[in-house]
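Enquirer: Attaching a predicted model along with its sequence, questions to come.
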Amino acid sequence: MIKVGLLGYGKAGQAVAEVLKTDERLGLAWVARAHVRDPDERVPGTDIPVVGLDQVSMEDMLDAYPVDALVDFSTPEAVMGYGEALRSRGITLVSAISAYSDEQLAYVQSLGADTKVLASPNMTIGINFLILAARLLRQIAPFADVEILEQHFRDKPEVSGTARKIAESLSLEDERITSLRLGGIVGHHEVIFGFPYQTVRITHESIKREAFGTGAAFALSQLSACEKGFYTFDDLLMRNVREQLKMVAAA
């Protein structure tokens, strides 16, 4: 069993905790957040503590309650505070931060020299498979027109980081992204390929934030079989694709 600590307990973090605490491959040991009002706060329905980093440092947390991996759903700045503690202890990092600066991302990548690190701006399996499939079709049909549509809840102000990631992976400018803000949509991403006589749409719909937890659990289980290094979700998916191709070839 992989012992896991979770950093960040907003809406996404709470949904992730619900998934991690029930996955038989994992043991959610604790949740850390910036502040807690109740020092006895627990993840609902469990004895898993929710601790405030205004009361205890991450380094002290890792000493008092050792874990094999840390899942980060907090802020881009957080890694600069806990990174060396993970490095020195060889603790795996799964980061779902979508807005690292170039300097912060370079630092996260550097941790891969001493431990296992995965960073992905979107932690859902589906969206990362969408990116993989869209890249493949883009290579097969570079002549096709390509547009990206993203839809999110009414109050989301910025263009989706995931949509920007999709555009980057397809060598498209951000101007090819159309954004809609409607009601309480959790997340909708669509890549549209326009051919002369047909249209292909690759779509991903986030129904509940628990999808982030499923992705984090997948990443943790996959990384357990990997060597030290920095990985993307693409790396983990391609690892599975290669294994499937080997099985097909051997059949």
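Expert: All right, it came through fine.
Enquirer: Please count neighbours and contacts with C-alpha atoms only from this point.
Expert: Noted.
Enquirer: Around Thr214, how many other residues sit close by?
Expert: 19 (other Cα atoms under 10 Å).
Enquirer: likewise Ile127?
Expert: Ile127 has 24 neighbours, counted by other Cα under 10 Å.
Enquirer: From the chain's centroid, how far away is the biggest helix by length in the chain?
Expert: Ranked by residue count, the top helix of the chain under DSSP state H comes out as helix 233-250. Relative to its parent chain, helix 233-250 has a centroid offset of 20 Å by Cα atoms, centre = their mean, to the nearest Å.
Enquirer: which strands and helices sit next to it?
Expert: Applying 3 or more Cα pairs under 8 Å, 6 or more residues apart in numbering; DSSP states H and E, we find helix 233-250 packed against helix 125-140, helix 210-223.
Enquirer: let's see it at 7 Å
Expert: Applying 3 or more Cα pairs under 7 Å, 6 or more residues apart in numbering; DSSP states H and E, one finds that helix 233-250 contacts helix 125-140.
Enquirer: Okay, angle between the helix it packs on and helix 233-250 too, please.
Expert: Computed by axes from the mean of the first three to the mean of the last three Cα atoms, to 10 degrees, the angle separating helix 125-140 from helix 233-250 equals 70 degrees.
Enquirer: buried stuff in stretch 136-143?
Expert: Arg138 (16 or more other Cα atoms under 10 Å).
Enquirer: chain center to it, what's the gap?
Expert: 26 Å.
Enquirer: for stretch 121-129, same thing?
Expert: Worked out by Cα atoms, centre = their mean, stretch 121-129 lies 7 Å from the chain centre.
Enquirer: swap in stretch 168-179?
Expert: 20 Å.
Enquirer: do the same with stretch 16-35
Expert: 15 Å.
Enquirer: do you know how far Asp63 is from Thr46?
Expert: 22 Å (Cα to Cα, to the nearest Å).
Enquirer: higher neighbour count, the two?
Expert: Asp63 (12 against 8).
Enquirer: Name the helix or strand for that one, please.
Expert: In this assignment (DSSP states H and E), Asp63 forms part of helix 58-64.
Enquirer: list the buried ones in that helix?
Expert: Applying 16+ other Cα under 10 Å to helix 58-64 flags 58-59, 61-62 as buried.
Enquirer: Stretch 214-222 now?
Expert: 214-220.
Enquirer: Could you do stretch 145-153 as well?
Expert: Applying 16+ other Cα under 10 Å to stretch 145-153 flags 146-152 as buried.
Enquirer: re the thing from before, possible to save the buried residues of helix 58-64 as a markdown table with distance to Leu136?
Expert: Listed next are these as a markdown table, based on distance: Cα to Cα, whole Å:
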| residue | distance to Leu136 |
| --- | --- |
| Met58 | 41 |
| Glu59 | 42 |
| Met61 | 43 |
| Leu62 | 41 |
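Enquirer: Structure two is appended below for comparative analysis:
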Amino acid sequence: MSQIKIVIAGPRGNMGKEAVKMVEKVTDFELLAVVDSRNNGKMVRDLEGLPPLEVPVYEQMEECLQKHQPDVLIDLTNPKFGRKHMEAAFKFGVSPVVGTTGFTDQDLLELDAIAKSQKIGAIIAPNFAIGAILMMKFAQTAAKYMPDVEIIERHHDRKLDAPSGTAIKTAQLISEVREKKNQGHPEEREELAGARGADYEGMKIHSVRQPGLVAHQEVVFGSVGQTLTIRHDSINRESFMPGIELAVRAVKNIESLVYGLEHLMD
């Protein structure tokens, strides 16, 4: 079995720490290096909360990719660096697997064009939890029959974006099978601005940010005399690792940008 050679960006974050542990455990994965915003020249063993690995730390993505020539870059940083890291990966023929949200539609179009022109696979996933992907798929099915829907997403209070990428992706999938529909009383008014949440083609999206949470979402459907709630909870960040492993294995078999893990699941 040939080894899949990997570089991880963002190893000190909560997701990054779990990804380092996952790559170390999977027998045909090999961690070559990590890219961090500081700690250049150190080893992974020197970083708090990480396994005692003799794996080098770099601050500059291009330097790292040039020296180690991995097959896959796992990027778990933030929107500020996500696109730059993807462009660097394309430059060196490396397939990026990205867990950063906040990309614009224009970003996705431009990154997809680069991937196709170079025939390099890339995956951006708003959520790597397999259960969350199933939640989105089930919600899309339900929306065909119950078009009145609201989304409530709850995340830890360190999350930068609202609504979450998962909530937006859920709304986009639902919109593929649901006609635009204004919900609630036609003359309703907000006594406090934002009380009804964000609006996506008539669907309302509500964001909660609290310490103690990880990642949680429920999609609530209403109809005459009944409601249906589809809910997913990530109790810890280890829940995202099977999805990252799936993406790493799949990315070398595609030649374009795939946005959303659901496209890799039958």
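Expert: Structure's in. What do you need? Everything numeric here is computed off the predicted structure, so don't read it as measured data.
Enquirer: Work out the TM-score between the chains.
Expert: The TM-score (TM-score structural alignment, normalised by the length of the first structure) is 0.81; 232 aligned residues with a Cα RMSD of 2.4 Å.
Enquirer: that older thread, any residues touching the longest helix of the first structure, and which ones?
Expert: Under the criterion Cα atoms under 7 Å, 6 or more residues apart in numbering, residues 120, 128, 132, 222 lie in contact with helix 233-250 of the first structure.
Enquirer: Just the buried residues from the residues you listed, in PyMOL please.
Expert: This is how PyMOL selects the buried members of the contacts of helix 233-250 of the first structure, with burial counted by 16+ other Cα under 10 Å:
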select buried, resi 120+128+132
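Enquirer: Show me the two of the contacts of helix 233-250 of the first structure that sit farthest apart.
Expert: Leu132 and Gln222 (17.3 Å; Cα to Cα).
Enquirer: Translate Ile97 of the first structure into the numbering of the second structure.
Expert: Under the alignment by TM-score structural alignment, Ile97 of the first structure pairs with Thr100 in the second structure.
Enquirer: tally of neighbours for its match?
Expert: Count around Thr100 of the second structure with other Cα under 10 Å applied: 20.
Enquirer: That one contacts Lys80, correct?
Expert: No - here Thr100 of the second structure does not reach Lys80: they are 9.4 Å apart, not a contact under Cα atoms under 7 Å.
Enquirer: other SSEs contacting the helix or strand following the helix holding Asp63 of the first structure?
Expert: Using DSSP H and E, the helix or strand that follows helix 58-64 of the first structure in sequence is strand 69-72. Contacts defined by 3+ Cα pairs under 7 Å, 6+ apart place strand 69-72 of the first structure against strand 2-7, strand 92-95.
Enquirer: Let's have these in CSV, adding distance to Leu170 of the first structure.
Expert: Output for these, formatted as CSV (distance: least, Cα to Cα, whole Å):
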stretch, distance to Leu170 of the first structure
strand 2-7, 31
strand 92-95, 23
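Enquirer: what residue of the second structure matches up with Met247 of the first structure?
Expert: For Met247 of the first structure, no residue is aligned by TM-score structural alignment.
Enquirer: try Gly8 of the first structure
Expert: Checking TM-score structural alignment: Gly8 of the first structure goes with Gly10.
Enquirer: Thr229 of the second structure versus that match, what's the distance?
Expert: 34 Å.
Enquirer: Compare neighbour counts for the two and give me the winner.
Expert: Gly10 (22 against 14).
Enquirer: for that one, what are its contacts?
Expert: Contacts of Gly10 of the second structure were listed using Cα under 7 Å, 6+ apart, and they are 16, 35-36, 75-77.
Enquirer: can you tell me how far it sits from Asp199 of the second structure?
Expert: Taking Cα to Cα, one finds Gly10 of the second structure at 32 Å from Asp199 of the second structure.
Enquirer: With Glu110 of the second structure instead?
Expert: 26 Å.
Enquirer: Glu190 of the first structure in helix, strand or coil?
Expert: Secondary structure, DSSP: H, G, I helix; E, B strand; the rest coil: Glu190 of the first structure is strand.
Enquirer: excluding its backbone neighbours, what's nearest Val159 of the first structure?
Expert: Excluding the flanking residues, the one nearest Val159 of the first structure by Cα to Cα, 6 or more residues apart in numbering is Ser179, at 6.7 Å.
Enquirer: Would you agree that neighbour is in contact with Gln151?
Expert: Yes - the pair Ser179 of the first structure / Gln151 is scored as a contact, 5.8 Å apart, by Cα under 7 Å.
Enquirer: what sits in contact with each of those two?
Expert: By Cα under 7 Å, 6+ apart, no residue touches both Ser179 of the first structure and Gln151.
Enquirer: coming back round to it: what separation do you get for the match of Gly8 of the first structure and Ser207 of the second structure?
Expert: 25 Å.
Enquirer: With Val34 of the second structure instead?
Expert: Distance of Val34 of the second structure to Ser207 of the second structure, computed by Cα to Cα: 32 Å.
Enquirer: do Met43 of the second structure as well
Expert: 38 Å.
Enquirer: Tell me which residue of the first structure lines up with Val219 of the second structure.
Expert: Per TM-score structural alignment, Val219 of the second structure is aligned with Val191.
Enquirer: Repeat that for Ala247 of the second structure.
Expert: So Ala247 of the second structure corresponds to Ala219, using TM-score structural alignment.
Enquirer: now do Ser256 of the second structure
Expert: Alignment note: Ser256 of the second structure maps to Gly229 in the first structure; criterion TM-score structural alignment.
Enquirer: Kindly report the same for Thr166 of the second structure.
Expert: Matched by TM-score structural alignment, Thr166 of the second structure corresponds to Thr162 in the first structure.
Enquirer: so who does that match touch?
Expert: Each residue near Thr162 of the first structure by Cα under 7 Å, 6+ apart is listed here: 121-122.
Enquirer: pretty sure it is in a helix, no?
Expert: Yes - counting by three-state DSSP, Thr162 of the first structure is part of a helix.
Enquirer: gap between it and Val31 of the first structure?
Expert: Applying Cα to Cα to Thr162 of the first structure and Val31 of the first structure gives a distance of 25 Å.
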